[in-house]
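Asker: Provided below for reference: sequence and predicted model.
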Amino acid sequence: MKFEIYRSGDSLLSLQWRWRLVAANGEVVADSAEGYVSKFDCEYSIGLVRSTSQSTPIVDVSG
């Protein structure tokens, strides 16, 4: 798997940094829920995702 960082938006004023996690088969398995103004903030968000581990709890909020 790999993280890809890219910019999206309609104009230079609206360009935002985003990330997506891509599996070996090319399928996107996760993406940033929001855009980031700076590349640093986007990379920081990737770091937060990467820091999760098997000890991260799974919580069923379906009721």
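Answerer: Nice, I can see it. Numbering: from 1, shown residues only.
Asker: going by C-alpha atoms from here, please, whenever you check contacts or count neighbours.
Answerer: Fine.
Asker: distance of Phe40 from Gly63?
Answerer: Phe40 sits 37 Å away from Gly63, going by CA to CA, to the nearest Å.
Asker: cool, and Val49?
Answerer: 26 Å.
Asker: show me which of these two is the more surrounded one.
Answerer: Per other CA atoms under 10 Å, whichever of Val49 and Gly63 has more neighbours is Val49, with 12 against 3.
Asker: ok so the more buried one is a strand residue?
Answerer: No. Counting by DSSP: H, G, I helix; E, B strand; the rest coil, Val49 falls outside a strand, being helix.
Asker: second one coming, line it up with the first:
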Amino acid sequence: MSGKFVLKKGSSGKFHFNLLAANGQVIATSETYESKESALNGIKSVQTNAPGATIVDETK
């Protein structure tokens, strides 16, 4: 099984998503969005932009 995005609606009525690993562990949490549509666009952005993303190590 591969990872998945889980869209959630908080008690404030705003939306966010978690990216879960195949084992169900949360590996990323999004910012808060005002609308469901915006949150879904955030998911699409991660899906589009992350596969080739580079790692920038700013700890040095």
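Answerer: Received the coordinates, thanks. Everything quoted here is computed from the prediction, not taken from an experiment.
Asker: Ile43 of structure 2 touches Phe15, doesn't it?
Answerer: No. Using CA atoms under 8 Å, Ile43 of structure 2 makes no contact with Phe15, being 11.6 Å away.
Asker: residues in contact with the residue nearest to the spatial centre of structure 1?
Answerer: The residue lying closest to the centre of structure 1 (CA atoms, centre = their mean) is Ser32, at 3.2 Å. When the contact criterion is CA atoms under 8 Å, 6 or more residues apart in numbering, the partners of Ser32 of structure 1 are 18-20.
Asker: what do you get for His16 of structure 2?
Answerer: 7-10, 29-33, 39.
Asker: which residue lines up with it in structure 1?
Answerer: Matched by TM-score structural alignment, His16 of structure 2 corresponds to Arg18 in structure 1.
Asker: could you measure from its match over to Ser45 of structure 1?
Answerer: Arg18 of structure 1 is 9 Å from Ser45 of structure 1, where distance means CA to CA.
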